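Student: Sequence first, predicted coordinates after that:
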Amino acid sequence: MAEHRVPAPVIPEGEKAKGPASYFPSIEKTYGRPIQEWLDLVADRLDSEPHMAVVAWLKDEHGLGHGHANAIVAYAKAILAK
């Protein structure tokens, strides 16, 4: 398996995700793609674009709602900042 720059969180069974990751199950259900795909796309764009530009791209090009797009970008930025 390829290594991801921003790996999707692993939530232990019986626990609830917190922060931006709490949106991830809904994002997968609503848009039909695994969260890892979204994180991979966003991580690449964050190399050269600011947060809100990436949010706008997710909304305009992929039809994500603002909250979902912002959650993905915020999570990716936090992981990349470590």
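Tutor: Arrived safely, thanks for sending.

Student: use CA for all of it now, contacts and neighbours both
Tutor: Noted.

Student: Which residue is most remote from the mean position of this structure?
Tutor: Computed with Cα atoms, centre = their mean, the residue of the chain farthest from its C-alpha average is residue 14, at 21.9 Å.

Student: Pasting the second one now:
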Amino acid sequence: MTTPPPVKGPASYFPSIEKTYGKPVAHWFGVLETVKDLKHMEQVAFLKNEHKLGHGHANALVAYLRAKNG
């Protein structure tokens, strides 16, 4: 039996995001879909200003989603 490798990159923030804000990351991805035409840092600012996420958490969500969507 092998242990899975630790999660790295933006996804490593997901457990903390879910615990801190009480919503699954899928919720935040849905929120980001409403502002998908904004630039990276504009999306981060939106999460920070409108939803009171911390900078690191907001940036991790944006970075992950943008990398996933290409």
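Tutor: Yep, that arrived. All values derive from a computational prediction rather than experimental measurement.

Student: Would you mind reporting the TM-score between them?
Tutor: The TM-score (TM-score structural alignment, normalised by the length of the second structure) is 0.88; 68 aligned residues with a Cα RMSD of 1.4 Å.

Student: mind checking how far the spatially most central residue of the first structure is from residue 48 of the first structure?
Tutor: The first structure has residue 72 as the residue nearest its centroid, 2.5 Å off, counting by Cα atoms, centre = their mean. Going from residue 72 of the first structure to residue 48 of the first structure by Cα to Cα, to the nearest Å gives 16 Å.

Student: Report the contact partners of residue 59 of the first structure.
Tutor: With contact set as Cα atoms under 8 Å, 6 or more residues apart in numbering, residue 59 of the first structure has these partners: 65, 66, 69.

Student: Now check the second structure for the residue matching the second one.
Tutor: Taking TM-score structural alignment, residue 66 of the first structure has residue 55 as its aligned residue in the second structure.

Student: If we ignore the residues flanking it in sequence, what's nearest its match?
Tutor: With Cα to Cα, 6 or more residues apart in numbering as the measure, residue 48 is the residue that lies nearest to residue 55 of the second structure, at 6.5 Å, once sequence neighbours are left out.

Student: mind checking what residue 25 of the second structure lines up with in the first structure?
Tutor: Taking TM-score structural alignment, residue 25 of the second structure has residue 35 as its aligned residue in the first structure.
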